[in-house]
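1. requesting a structural model of the entry that follows:
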Amino acid sequence: MLTNLDRMRDADAQAVRYSVELVNKVKPGDLGRPTPCADWTLADLLAHMTAQHRGFAAAAAGEGENEEAWRVVPAGADAVESYAAASERVVRAFAAVDSAERKFTLPEIASGPTFPAGTAIAFHFIDYVVHGWDVARALGLPYAPDPGLLEAALPVALAVPDGDERLAPGAAFRPGLVPPGDPDPLDRILSALGRSPNWRAE
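-> So this is what the prediction gives:
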């Protein structure tokens, strides 16, 4: 029987690999495109996504306190290849976690406490559901993950606290928005995490 950790790990791997499909469509000339992440170009976004994969992989191995693991390297000509490699690295690292209570140190989320594996992987999962959408929007592509992935992501998104910390510099998400009329699960996820489902690159 699948445990909650198994389900979250499987959902995360699916979200990450779908993001790789989208990133594989990035051409060098696309790196300057705007994204739904305020003030970030697509190059900035890919650099962040790649660094987060590496950092979470280190955390899964008990090395999350290593600042070098989280270092953001500016995206260059090898941005797509670097992203794919980091993606497989984090999927493998999560697959090796043998207990939902394995402690993850995540300095980019909180400097003091550690997080149990299931919670940490949920953080990563929801981030890559949304970042996959960010990449698709930046490229003007449809975002159509498996509906089951969005069903798994919705309760995670709704559980993210929507307080003043979302206004802090570097906050992962902006304050929640009211979703459009008759929203589908993706609209609800995006709105809960401060993304406008109607965002388009200008």
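2. contacts, neighbours, all on C-alpha from now
-> OK.
3. check which helix or strand residue 91 maps to.
-> Using DSSP states H and E, the element containing residue 91 is helix 79-95.
4. who touches residue 79 in this structure?
-> 43, 46-47 (C-alpha atoms under 8 Å, 6 or more residues apart in numbering).
5. can you say which of the residues you listed are buried?
-> 43, 46-47 (16 or more other C-alpha atoms under 10 Å).
6. one step back: could you point out which element follows the helix holding residue 91?
-> The first helix or strand that comes after helix 79-95 along the chain, using DSSP H and E, is strand 103-105.
7. now show me the structure for the sequence below, then we'll compare the two:
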Amino acid sequence: MHEQANAPRPVPLDGGLMERAIGFALTSVQAVTPGMMSRRTPCASWDLEMLLLHLRDSLAALHDGIRLGRVAMLPEPPEPDDDPVSAVRVRAVRLLRASCSPERVEIGDRHLGGDLMAAIGAMEVAVHGWDIAQASGRASPIPAALADELLRICPLVVPESPRRPLFADPVEPAPDAPAGDRLIAFLGRRPLLEPRP
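-> This is a model prediction of the structure:
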């Protein structure tokens, strides 16, 4: 039996997918200043501070999954004077230093392959990096090669239906949209948003 040419395949960790996603997200947070925290983001119910804290928690969960083989269901409580941008940077560097990858990761009462968890994490980190760039006014696109790889893993991690509450319904990208815009549209965001005040 032959494999279908377009069948999705897991993304191996040694492809540097997570590292490139984190690099893009860290570039996106460079433009964030304390006065921007109340800005709206492409994530409809979150302002920029909430989005940064969510990304901090996601990076911490990915670190636990990669280093410990399990993810706690409750995020770590923030420090009283925790700066959201610094918190994202610290967790991102910690994750980049985590070199071990278990075969399976325990998340609550479920188990997930380590490569698949890393692929899901890379998608979340890159897309939230795009969200942060939009909210800060940089409007930076996800790099084409990274977006193209993430598009290939979307069928593995994004259900066709129901998608909510984890993912919004897809929007139609332009016919000649680059990979970054197609990825963003597939995940329910409108490409090329204007900076949000």
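8. distance to residue 157 of structure 1 added to the contacts of residue 79 of structure 1, as a markdown table?
-> Formatted as a markdown table, these follow (distance: C-alpha to C-alpha, whole Å):
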| residue | distance to residue 157 of structure 1 |
| --- | --- |
| 43 | 25 |
| 46 | 21 |
| 47 | 23 |
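9. report how many residues lie close to residue 149 of structure 1.
-> The number of residues packed near residue 149 of structure 1 is 19, by other C-alpha atoms under 10 Å.
10. just say helix, strand or coil for the aligned residue in structure 2 for it.
-> Under the alignment (TM-score structural alignment), residue 149 of structure 1 pairs with residue 146 of structure 2. When classified by DSSP: H, G, I helix; E, B strand; the rest coil, residue 146 of structure 2 comes out as helix.
11. how near is residue 146 of structure 2 to residue 77 of structure 2?
-> Residue 146 of structure 2 sits 31 Å away from residue 77 of structure 2, taking C-alpha to C-alpha, to the nearest Å as the criterion.
12. do the same with residue 143 of structure 2
-> From residue 143 of structure 2 to residue 77 of structure 2 the distance is 32 Å (C-alpha to C-alpha).
13. those two: who's more crowded?
-> Higher neighbour count among residue 143 of structure 2 and residue 77: residue 143, with 15 against 8, using other C-alpha under 10 Å.
14. what sits against the residue minimising distance to the centre of structure 2?
-> The centroid of structure 2 falls nearest to residue 124 when counting by C-alpha atoms, centre = their mean (1.6 Å). By C-alpha under 8 Å, 6+ apart, no residues touch residue 124 of structure 2.
15. residue 82 of structure 2 versus that one, what's the distance?
-> From residue 124 of structure 2 to residue 82 of structure 2 the distance is 22 Å (C-alpha to C-alpha).
16. repeat for residue 145 of structure 2
-> 34 Å.
17. residue 194 of structure 2 too?
-> 29 Å.
18. same check on residue 43 of structure 2?
-> From residue 43 of structure 2 across to residue 82 of structure 2, the span is 22 Å (C-alpha to C-alpha).
19. higher neighbour count, those two?
-> Higher neighbour count among residue 43 of structure 2 and residue 82: residue 43, with 17 against 11, using other C-alpha under 10 Å.
20. quick check: closest non-adjacent residue to that one.
-> Counting by C-alpha to C-alpha, 6 or more residues apart in numbering, residue 131 is the residue found nearest to residue 43 of structure 2 once chain neighbours are left out, at 7.3 Å.
21. the one you found contacts residue 41, doesn't it?
-> Yes - with contacts counted by C-alpha atoms under 8 Å, residue 131 of structure 2 reaches residue 41, the gap being 6.2 Å.
22. what span of structure 2 lines up against the longest helix anywhere in structure 1?
-> Taking DSSP state H as the criterion, structure 1 has its longest helix at helix 117-139. Aligned by TM-score structural alignment, helix 117-139 of structure 1 falls on residues 114-136 of structure 2.
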